[in-house]
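*Asks:* Structure of the sequence below:
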Amino acid sequence: MSRMTPFASPLLLGFDAMEKTLERLAKANEGYPPYNIERVRPDAPGGDEKLRITLAVAGFSEAELDVTTEENQLIIRGRQIEQPERAYLYRGIAARQFQRVFVLADGMEVSSASLRNGLLSVDLTRPEPQRVVRKINISVSE
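*Replies:* As a prediction, this is how the structure comes out:
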């Protein structure tokens, strides 16, 4: 028995990538670390759209964070290195690893990433799409 999806309609040709993206979004719904997404004003009127993702990564150093893009995904990983030589009397701050995945729209680009005061900021830009009108010639066969 096959599974029927909304994207199985013959009117939605080529939307299989969108279906896979929606499935990835449903799986990546973990709550740690907390984050904000904000719209940043463009440098010039009519400039490229800019977004900033800010994650609360207190306790992580730059070396313990990894920001990568793969296909249309922004992947942010954090892995703290355990320090066995420490003898804790109480440990309330866990050395917790994480992976946070954001699915990017077509054309979105990561422009920079910075770590300051326990906050990792990743800046994204979306260049204004160019509208292309293309005439398709019709061939006549007799």
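*Asks:* C-alpha only now, for contacts and for neighbours.
*Replies:* Will do.
*Asks:* Figure out the helix or strand that the most centrally placed residue in the chain lives in.
*Replies:* Computing the C-alpha centroid of the chain and ranking residues by C-alpha atoms, centre = their mean puts residue 102 first, at 2.4 Å. In this structure, residue 102 is located in strand 98-103 according to DSSP states H and E.
*Asks:* need the next SSE after that strand, C-terminal direction.
*Replies:* Reading on from strand 98-103 to the C-terminus, the next helix or strand found by DSSP H and E is strand 109-116.
*Asks:* got a list of contacts for that next one?
*Replies:* 62, 67, 120-126 (C-alpha atoms under 8 Å, 6 or more residues apart in numbering).
*Asks:* Just name whatever secondary elements the next helix or strand after that strand is in contact with.
*Replies:* The helix or strand immediately downstream of strand 109-116 is strand 119-126, counting by DSSP H and E. Under the contact criterion of 3 or more C-alpha pairs under 8 Å, 6 or more residues apart in numbering; DSSP states H and E, strand 119-126 touches strand 49-56, strand 109-116.
*Asks:* buried residues in the last one?
*Replies:* To tie it back to what came earlier, the one meant is strand 109-116. Under the neighbour-count criterion of 16 or more other C-alpha atoms under 10 Å, strand 109-116 has 109-110, 115 buried.
*Asks:* Sequence B follows; please return its structure for comparison with A:
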Amino acid sequence: MNTIDLTPLYRNSIGFDRLASLLDSALSSNTVSSGYPPYNIEALDENRYVISLAVAGFEKSDIDITVDRDLLIIKGSKPEDENRKYLYQGIAHRTFERKFDLAEHIEVSGAEMENGLLKISLVKEIPEAMKPKEIPISDTSDAPPQSLNHQPETIDQAH
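*Replies:* Purely as a prediction, here's the structure:
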């Protein structure tokens, strides 16, 4: 198996450990996704997204949605109905698990099911401390010059 050394890319970067681990896991991943259930990822605007999964035949109670750190996990399992005798079963009701890596500051804001589609709403919420802020530049030309070692002069009045 070939490995790629990404060290030169991170020499001038600070705080990109998550990116490094994502690249490492993507390059070393031997897992094959089944492609079930099919899904779409839609950008509604700059800060809002929707993941839609085609889950026809599943009820809300058959699906679990969890967020573990920066990983969205959607699991579905349908209990088998032993009273049914299928001659042909083309509608998949098999157990599934879909995982989505969430970028920093992406939060799951809700989920709904409609017409066989599970829609998961995501929003990007950047904390105030992380937003860019403008730093004013003060004008020191109007202020009297100050020295770091300035000591007040004493006047000798005993003259």
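*Asks:* follow-up on the earlier one: got TSV for the contacts of strand 109-116 of structure 1, with neighbour count and distance to residue 19 of structure 1 too?
*Replies:* Output for these, formatted as TSV (neighbours: other C-alpha atoms under 10 Å; distance: C-alpha to C-alpha, whole Å):
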residue	neighbour count	distance to residue 19 of structure 1
62	11	34
67	16	25
120	23	30
121	19	29
122	20	26
123	20	26
124	22	23
125	19	24
126	18	22
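*Asks:* which of those residues lies closest to residue 36 of structure 1?
*Replies:* Nearest to residue 36 of structure 1 among those: residue 121, at 9.3 Å, using C-alpha to C-alpha.
*Asks:* What's that closest one aligned with over in structure 2?
*Replies:* Residue pairing (TM-score structural alignment): residue 121 of structure 1 is matched to residue 119 of structure 2.
*Asks:* wait, that match sits on residue 55?
*Replies:* No. Using C-alpha atoms under 8 Å, residue 119 of structure 2 is not in contact with residue 55, being 10.0 Å away.
*Asks:* Quick check: residue 24 of structure 1 vs residue 83 of structure 1, distance?
*Replies:* Residue 24 of structure 1 is 34 Å from residue 83 of structure 1, where distance means C-alpha to C-alpha, to the nearest Å.
*Asks:* Kindly report the same for residue 59 of structure 1.
*Replies:* According to C-alpha to C-alpha, residue 59 of structure 1 and residue 83 of structure 1 sit 13 Å apart.
*Asks:* Neighbour count for these two, which is higher?
*Replies:* Taking neighbours as other C-alpha atoms under 10 Å, residue 59 of structure 1 and residue 83 compare with residue 59 leading, 14 against 8.
*Asks:* Matching that one against structure 2, which residue comes up?
*Replies:* Residue 59 of structure 1 maps onto residue 57 in structure 2, by TM-score structural alignment.
*Asks:* OK, contacts around its match?
*Replies:* 91, 93, 116.
*Asks:* how about 7 Å then?
*Replies:* By C-alpha atoms under 7 Å, 6 or more residues apart in numbering, the contact list for residue 57 of structure 2 reads 93, 116.
*Asks:* Which secondary structure state does it sit in?
*Replies:* coil (DSSP: H, G, I helix; E, B strand; the rest coil).
*Asks:* Distance-wise, check the spatially closest residue to residue 100 of structure 1 that is not a sequence neighbour relative to residue 41 of structure 1.
*Replies:* Using C-alpha to C-alpha, 6 or more residues apart in numbering and skipping the chain neighbours, the partner closest in space to residue 100 of structure 1 is residue 76 (5.2 Å). For residue 76 of structure 1, the distance to residue 41 of structure 1 (C-alpha to C-alpha) stands at 24 Å.
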